[in-house]
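Colleague: Got a predicted model here, sequence first, then my questions.
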Amino acid sequence: MEADIFDYHKEEDSLDVESFQGERRKLIQPTSLKDPTLEKLKEVLVDWINRTLKQEHIVVQSLEEDLYDGLVLHHLLSRLAGVILAVEEITLTSSAQIHKLELILGELDKKLGLQDSSLIKWNVKLIHNKDLLATIHLLVAMVKSFQPELDLPPNVKVEVVIVEVSSSGIKSDVQIEVLTEDRETASDSSSNPEREDPIEQLLNLEAHKVNTVKKAILHFVNQNMVTMGLHVADMDKQFADGVILLLLIGQLEGFFIPLFDFKLTPVNESEMLHNVTLALDLLNDTGLTLPNIDPQDIVSQDTAATLKVLYALFKKHKGK
């Protein structure tokens, strides 16, 4: 941990420890600054600001550099909420900028309905100090309140180091900070329990993350099929006829499925459908509930359906 904070200080030469003596400060880790999802969120926010303020001929290029003095935020407040404050248009001194931000953020917090200060993840000092984390939190809150139809990149998270400076030294901790929620979890999941399905969430991630999970499940499958001389290389295709799925279920659950109950070498879709239906019925009999899985989906090589079945088996038997 100490090495991490040392590396951070090396990369952020502008960090002044004395400037937040006695405070807790959140700083985005340098590795997270390069995260593609964060870059995409920044691009969307910059584009949103520029489209919103096009008539004012204001062009923002950097969230870190262009919002600290209050000019852009004041114009956004005017355009989105119809609030025009009696403040200077251009402020050159630090004290004037801070005074302007105090008025703007005070009005913004009211418009955003944030009366509880514990819920506010930004303040005048952070915005004026060009704190990217606080600036993004503020802009995301403004989008949600004033233009909820704007499609922000979902599930954007960054790793932050929390630094606390006191007379006894520096304490630090690393946490994950959520900038935007997952689209599914942001909705009312209590009335839509199927939205909590981990496979559906997995398939919304980057391709390399999906492949990593698929490889782990395939490794689990092949570990249990090796005694039968079978090997699975293509998850979608090799489970479509139901044969390997049935053999895997028998192997994991410890029972023998008579050969006359299924088609060992199915020659058409009807026989494949028979096998998969039998497999799902057997899983249901063992108490493994698989809601919203249609046998036809697996026969049709639907990745999500196949993954749901295999993940359920993996979750149940991986520790045995």
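Modeller: Everything's here; your move. Predicted model, so just to flag it, every value in this text is computed and none were measured.

Colleague: can we go C-alpha only for contacts and neighbour counts from here?
Modeller: Noted.

Colleague: any idea how far stretch 145-156 is from the chain center?
Modeller: Relative to the centre of its chain, stretch 145-156 is centred 13 Å away, using Cα atoms, centre = their mean, to the nearest Å.

Colleague: got a list of contacts for it?
Modeller: 37-38, 40-41, 44, 80-81, 112, 143-144, 178-183 (Cα atoms under 8 Å, 6 or more residues apart in numbering).

Colleague: do the same with stretch 77-88
Modeller: With Cα under 8 Å, 6+ apart as the criterion, stretch 77-88 contacts T52, L53, H74, K100, L103, I104, L108, K111, F146.

Colleague: circling back: please flag which of the contacts of stretch 145-156 sit within strands.
Modeller: Using DSSP state E, the subset of these located in strands is V178.

Colleague: before we move on, the earlier item: if any of the contacts of stretch 77-88 are buried, give me the ChimeraX selection for them.
Modeller: Selection of buried members from the contacts of stretch 77-88 for ChimeraX, criterion 16 or more other Cα atoms under 10 Å:
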select :53,74,100,103,104,108,111
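
Colleague: second one coming, line it up with the first:
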Amino acid sequence: MEPDFLNAFPKVVEVNQLLQEEDIVPGEKRKYINPSSRTDPKLEALQTFLMDWINTTLKHEHIVVKSLEQDLYDGLVLHHLLEKLGSLTLGVEKIALTEKKQQLKLAVILKTVSQCLQLEESELKWSVNAIFKRDLLSTLHLLVAIAEHFQPELAIPPNVDVGVINIECTSTGLKTENTVEYITKNRESAENSSKADIFDELLKRAPEKLDAVKQVLLKFVNKHVGKLGLNVNDLDSQFADGVILLLLIGQLQGFFLNLGDFFLNPSSASEKVHNVNLAVDLLMDGGLLDTPINPEDVVNHDMNATLLVLYCLFSKYKTKGT
């Protein structure tokens, strides 16, 4: 009975999971990325982008970052990065072996960052304690700030936001609040093709993460088309004729498509293109799709185009029905 009981209180479970290895003292406030946001393709793409940027920048130092949380906490990579980008000389040892020395080193590095960026303490979205404890949210904010300052021309994936759980320890217990926090700048869709860029970066830079992205989208799709008695197990092929895509859009946006407007059993390529074109038009008209897509790409099983269409729906309706 315990799993059913816990599932009835998902927020409590999430908070307990976040704090199970840490102590929080009265009056203290902390925030964490909501576990449900960690599989967001936008966040995956940003992490991949930043790791590639660091590895390219520090290529001659033979430094390879594979995890932002695990590889940056001790200050070594940040030390090399600041010296390379800002031609700075930091008065600390390159390698600190003890935790105390690592924290002292990190404090010097972050103070230097604040001075370079001319930020007051109240403006900081990171801290020595958060970075050292491998807090992903703080690490992302720090890296994005460094990149924007030293390489403003860098094409950092825009519009990356995450769900955040804010936790405060009060005299009556833990107080939690769910909010949304932007990590990168929110640009108007007319100025960029952010969703397309995100998937281009993901497919190009992190093909090993593609299966994880597909599973998130597959779960989302089946959650809604399952109500129609349908089941999708292959994103690459089952959307090629546009039928399930149109039915999914209807389910999410709450309308019924006239059977005379599309081909329920398309028998030719032109009929499939007609269906997908109708779906693209619906997404464009609804403001969900900010980049034109060639319907023939979806019909021809172009993975990038198919994932982009599905992600447009996911980003808008991922919380629908929860």
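Modeller: Yep, that arrived. Bear in mind that the values here come from a model prediction, so they are computed numbers and not experimental data.

Colleague: Just the buried ones from the contacts of stretch 145-156 of the first structure?
Modeller: Buried among the contacts of stretch 145-156 of the first structure (16+ other Cα under 10 Å): T37, L38, L41, V44, L80, A81, V143, L179, T180.

Colleague: mind giving me JSON lines with those and columns for distance to E269 of the first structure?
Modeller: Listed next are those as JSON lines, based on distance: Cα to Cα, whole Å:
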{"residue": "T37", "distance to E269 of the first structure": "41"}
{"residue": "L38", "distance to E269 of the first structure": "45"}
{"residue": "L41", "distance to E269 of the first structure": "45"}
{"residue": "V44", "distance to E269 of the first structure": "46"}
{"residue": "L80", "distance to E269 of the first structure": "57"}
{"residue": "A81", "distance to E269 of the first structure": "59"}
{"residue": "V143", "distance to E269 of the first structure": "49"}
{"residue": "L179", "distance to E269 of the first structure": "46"}
{"residue": "T180", "distance to E269 of the first structure": "43"}
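
Colleague: Closest one of the residues you listed to V60 of the first structure?
Modeller: V44 (11.8 Å; Cα to Cα).

Colleague: residue in the second structure matching the closest one?
Modeller: Under the alignment defined by TM-score structural alignment, V44 of the first structure is paired with F49 of the second structure.

Colleague: Contact partners for that match?
Modeller: F49 of the second structure neighbours (Cα under 8 Å, 6+ apart): I156, P157, E201, R205.

Colleague: Which two of the buried ones among the contacts of stretch 145-156 of the first structure have the greatest separation?
Modeller: T37 and A81 (28.5 Å).

Colleague: what about the helices in the stretch 51-200 of the first structure?
Modeller: 63-66, 71-81, 94-111, 124-128, 132-146, 183-186, 198-202 (DSSP state H, counting those that start in this stretch).

Colleague: Onto which residues of the second structure does the longest one map?
Modeller: When the second structure is aligned by TM-score structural alignment, the counterpart of helix 94-111 of the first structure is residues 99-116.

Colleague: related to what we said a few turns ago, using neighbour counts, trim the contacts of F49 of the second structure to the buried set.
Modeller: I156, P157, E201.

Colleague: picking that back up, which one of the contacts of F49 of the second structure sits closest to K66 of the second structure?
Modeller: For the contacts of F49 of the second structure, the nearest to K66 of the second structure is R205 (12.6 Å; Cα to Cα).

Colleague: got a list of what the residue nearest to S67 of the second structure when sequence neighbours are not counted touches?
Modeller: Distances taken as Cα to Cα, 6 or more residues apart in numbering place M51 nearest to S67 of the second structure, at 7.5 Å, with adjacent residues excluded. M51 of the second structure is in contact with V65, K66, S67, L68, counting by Cα under 8 Å, 6+ apart.

Colleague: Is it correct that N224 of the first structure is in contact with I249?
Modeller: No. Shown here, N224 of the first structure and I249 do not form a contact pair, counting by Cα atoms under 8 Å, at 9.9 Å.

Colleague: Who has more neighbours out of those two?
Modeller: I249 (21 against 18; other Cα atoms under 10 Å).

Colleague: Any idea how far the one helix or strand that one maps to is from the middle of the chain?
Modeller: Per DSSP states H and E: I249 of the first structure is located in helix 243-253. With Cα atoms, centre = their mean as the basis, helix 243-253 of the first structure stands 34 Å off its chain's centre.
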